[in-house]
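K.L.:
Predicted coordinates and the sequence they were generated for:
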Amino acid sequence: MKFIRIILFPLVPIYYVVTYLRNKLFDYGVFKSKSYDVPVICVGNLSTGGTGKTPMIEYLITLLKENKSVAALSRGYKRNTEGFLLAGENSTVESIGDEPYQFHNKFQDIKVAVDADRQNGIESLLKLNDAPEIILLDDAFQHRRVKAGFNILLTSYDKPYYKDFVLPTGNLREPQVGRKRADVVIVTKCKPTLNEDEKATILERLHLNDKQSAFFSYIDYSDVVLNSDNALKLEALSKFTLVTGIANPKPLVDYLTNQGLTFDHIEYPDHHNFRSHEIDLLLKKELILTTEKDFVRLKSIKGFEKNLFYLPIRFRLDDASKFEAIIKNYTD
């Protein structure tokens, strides 16, 4: 795969120019963007994934839902339905996608909807009798037809946008200059030992302007693993199989390794649809540990009731009070 990306390097300037010009046409109003009267917060990235958008959306939901009615709108990647769909009691991973299903499963007091056309999705939500007061857009930074009132750009500590190239050789969906559209940039999945000198170096390389704010975030892992019925102490796991279908499993793998745990790792692509022979292989494993996103896709399969667990995580910001004040100032 890396070799293919290297030989495709001559296509990088073409991709760069096309995406750059597309953004300029939106900036100059040739391509139209639509704004809305309700607060719309977009969470996205310049890269193709692995920056932690799902924990960020969940953080915002938890922050806002106590005082406002909130809706989360996603594309619903790899779902088997089309158009606008509002999550309900009969929704499945297949019908709305894994991440929206996780939001719906976890936060019963908000609206979760999917629509590849974000304009149509927002307008459909606003037509509801109990329309939301705040809309969170999941992975919509490049969806320029919607002009979000507030943009949160995520970039991972281990591969920040300033160390990356645009597709197809790199992982950037658009050139780094796209960062200028962000109101807030968050460096995600930082190491716990990140010091102030390292932060200063990163901030300098992010090339933000005076109107933009930057934060550093961390993933805190639980000391227990869960399934629908049971909880086990992480340290009590003698041997298990780690199964991941996420864009960047490295932080999780590193954490488990540093805990001195013994495991083998079966890695699948992000949003992987498990096939029957893969399911048969996994059912033979004595104990499986996975991510929450993978858990919601696998838990309903017969045979996984007892041996499938996930490791909960918590999204933590280094200056949470400042960030929360910025968000509440926008949404109030």
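P.N.:
That came through, no problem.

K.L.:
contacts, neighbours, all on C-alpha from now
P.N.:
Noted.

K.L.:
Tyr310 against Asp229, yeah?
P.N.:
No: using CA atoms under 8 Å, Tyr310 is not in contact with Asp229, being 11.9 Å away.

K.L.:
quick one, strands of the stretch 201-332 of the chain?
P.N.:
213-221, 224-226, 231-233, 240-244, 263-267, 288-290, 308-310, 313-317 (DSSP state E, counting those that start in this stretch).

K.L.:
With distance to Leu252 and mean neighbour count added, can I get those in TSV?
P.N.:
Shown next, in TSV, are the strands of the stretch 201-332 of the chain (distance: least, CA to CA, whole Å; neighbours: other CA atoms under 10 Å):
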stretch	distance to Leu252	mean neighbour count
strand 213-221	9	19
strand 224-226	13	19
strand 231-233	17	12
strand 240-244	9	20
strand 263-267	11	15
strand 288-290	10	24
strand 308-310	12	25
strand 313-317	10	17
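
K.L.:
Kindly reformat these as a markdown table containing distance to Val184.
P.N.:
Output for the strands of the stretch 201-332 of the chain, formatted as a markdown table (distance: least, CA to CA, whole Å):
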| stretch | distance to Val184 |
| --- | --- |
| strand 213-221 | 5 |
| strand 224-226 | 32 |
| strand 231-233 | 36 |
| strand 240-244 | 29 |
| strand 263-267 | 32 |
| strand 288-290 | 30 |
| strand 308-310 | 30 |
| strand 313-317 | 13 |
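
K.L.:
structure B:
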Amino acid sequence: MIRLLRWLLLPISLLYGLAVWLRNVLYDTGIWSSKSYPVRSIVIGNLAVGGSGKTPMTECLIRWFDGEYKIATLSRGYGRKTTGFRDVHINDDAVSTGDEPLQFKRKFPHLTVAVCEDRRTGMEILLEDHDLILLDDAFQHRKVSASCNILLFEYASLLRPIIPLPTGNFRDLLPQAKRADVIVITKIPKDISAQQRTQITKKLRKHSKAPIYFASIAYGAPKALSKQSNSAINSSVNLYDKQVLLVTGIANPAPLLDYVQQEAKYVESIALPDHHLFTKADYERIQSAYAALAAKEDTVLVTTEKDAQRLSLHSLPNIPCYYIPITFVFDQEEQIHQDVINTLAR
């Protein structure tokens, strides 16, 4: 039914696509201006909505360049209830900052992490004290011209028709891949063939000359969560003899669910919308599901690192909670790292 409804909205997708095309033309022709800043900057973005891996890509860049540059991350702070520029602190909550910026701060507490819906304002505040600014989810924020644009595509999204919202999942048009300096195809399956890589490369080569890289997801050992700050404590768990209540609020939980099902004895899943702010009813549902499972065998709650920023552990007393960290594994990490360095040096 939902799929049929989305196709019925195709005329709206055509109008949306026209509006996006016109907006890009205004920027491409200089009628609307993009502003450059005297500081190195990297945009991490995508053309579709959610699920492409911007957060692990940003963390990868932090690991590559931390120590070489004084880094700040700048995000819109999706889902926060505050407005304007805001520095993110470890003891903040996702309602004030958004979940992904809070994850960055708790994982890299020595970095400056900021949120601001107007990236120009954010850049102007941060540029004097930093020499590399990572702009999370800013590919469509064309008011700012960055030193390097990294464009991500989830592998599965390129196997489906490229259709704008609301019928499809694309918020921008595929020809805008021409603005990318580096393209990364994420979440590739382990059994991807050379022919499939070639097909995807040919599809993108029609629009972009940027180098194209492939990355898979690596899942880490589940880490226990501290009730003090929702950050990891020095404790992990093996899932092979456990029942798992998997709680997610991300765009595409299917890969994580597949992974946990392979690792655990039994899995029950509660999947909520991306960036979902947990309600009293949600916590009651989680507690009820956990109690039903725990009555039979040893059970743990498992979530994502991003969801952990929004989950109130005080609302889940006596429930052992863990998150599974993820990282990207590139097919040519040294080469993509060097490509980014070369782009920043231009």
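P.N.:
Happy to help now that I have it. On a predicted model such as this, the values are computed, not experimentally measured, just so you know.

K.L.:
before we move on, the earlier item: figure out which of the strands of the stretch 201-332 of structure 1 is closest to Phe3 of structure 1.
P.N.:
Evaluated with CA to CA, those place strand 263-267 nearest to Phe3 of structure 1, the distance being 20.0 Å.

K.L.:
Could you give the residue range in structure 2 aligned to that closest one?
P.N.:
Against structure 2, the aligned range for strand 263-267 of structure 1 is residues 267-271 (TM-score structural alignment).

K.L.:
how much does that stretch stray from structure 1?
P.N.:
Aligned to structure 1 and superposed, stretch 267-271 of structure 2 gives a mean residue distance of 0.7 Å (mean CA distance after the TM-score superposition for structure 1).

K.L.:
Pull the residues that contact that stretch.
P.N.:
Identification of contacts with stretch 267-271 of structure 2 by CA atoms under 8 Å, 6 or more residues apart in numbering yields 243-250, 253, 257, 260-261, 286.

K.L.:
go again using 6 Å as the cut-off
P.N.:
243-248, 261 (CA atoms under 6 Å, 6 or more residues apart in numbering).

K.L.:
What of stretch 173-180 of structure 2?
P.N.:
149-151, 207-208.

K.L.:
Pipe those into JSON lines and attach neighbour count per row.
P.N.:
Shown next, in JSON lines, are the contacts of stretch 173-180 of structure 2 (neighbours: other CA atoms under 10 Å):
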{"residue": "Asn149", "neighbour count": "24"}
{"residue": "Ile150", "neighbour count": "24"}
{"residue": "Leu151", "neighbour count": "26"}
{"residue": "His207", "neighbour count": "15"}
{"residue": "Ser208", "neighbour count": "21"}
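
K.L.:
ok, of those residues, which one's closest to Val184 of structure 2?
P.N.:
Leu151 (6.3 Å).

K.L.:
Show me what that closest one aligns to in structure 1.
P.N.:
Using TM-score structural alignment, Leu151 of structure 2 sits opposite Leu153 in structure 1.

K.L.:
Same question for Lys178 of structure 2.
P.N.:
Per TM-score structural alignment, Lys178 of structure 2 is aligned with Lys180.

K.L.:
measure its match to Leu206 of structure 1 for me?
P.N.:
Separation of Lys180 of structure 1 from Leu206 of structure 1 (CA to CA, to the nearest Å): 10 Å.

K.L.:
how about Gly122 of structure 2, what's its match in structure 1?
P.N.:
Aligned by TM-score structural alignment, Gly122 of structure 2 pairs with Gly121 of structure 1.

K.L.:
now its match: how far from Pro251 of structure 1?
P.N.:
The span separating Gly121 of structure 1 from Pro251 of structure 1 equals 33 Å under the rule CA to CA.

K.L.:
Tell me which stretches of structure 2 form helices.
P.N.:
Under the criterion DSSP state H, structure 2 contains helices at 2-8, 10-28, 54-65, 94-97, 99-107, 119-126, 194-205, 254-263, 280-294, 305-308, 333-344.

K.L.:
In structure 1, what range does the third one match?
P.N.:
The counterpart of helix 54-65 of structure 2 in structure 1, counting by TM-score structural alignment, spans residues 53-64.

K.L.:
quick one: the matching stretch to chain centroid distance?
P.N.:
The chain centre lies 10 Å from the centre of stretch 53-64 of structure 1; the measure is CA atoms, centre = their mean, to the nearest Å.

K.L.:
Relative to structure 2, what is the average displacement of it?
P.N.:
Mean for stretch 53-64 of structure 1 is 0.6 Å (mean CA distance after the TM-score superposition for structure 1).

K.L.:
Please tabulate the contacts of stretch 173-180 of structure 2 in JSON lines, including the columns distance to Pro109 of structure 2.
P.N.:
Compiled in JSON lines, those are given as follows (distance: CA to CA, whole Å):
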{"residue": "Asn149", "distance to Pro109 of structure 2": "25"}
{"residue": "Ile150", "distance to Pro109 of structure 2": "24"}
{"residue": "Leu151", "distance to Pro109 of structure 2": "26"}
{"residue": "His207", "distance to Pro109 of structure 2": "39"}
{"residue": "Ser208", "distance to Pro109 of structure 2": "36"}
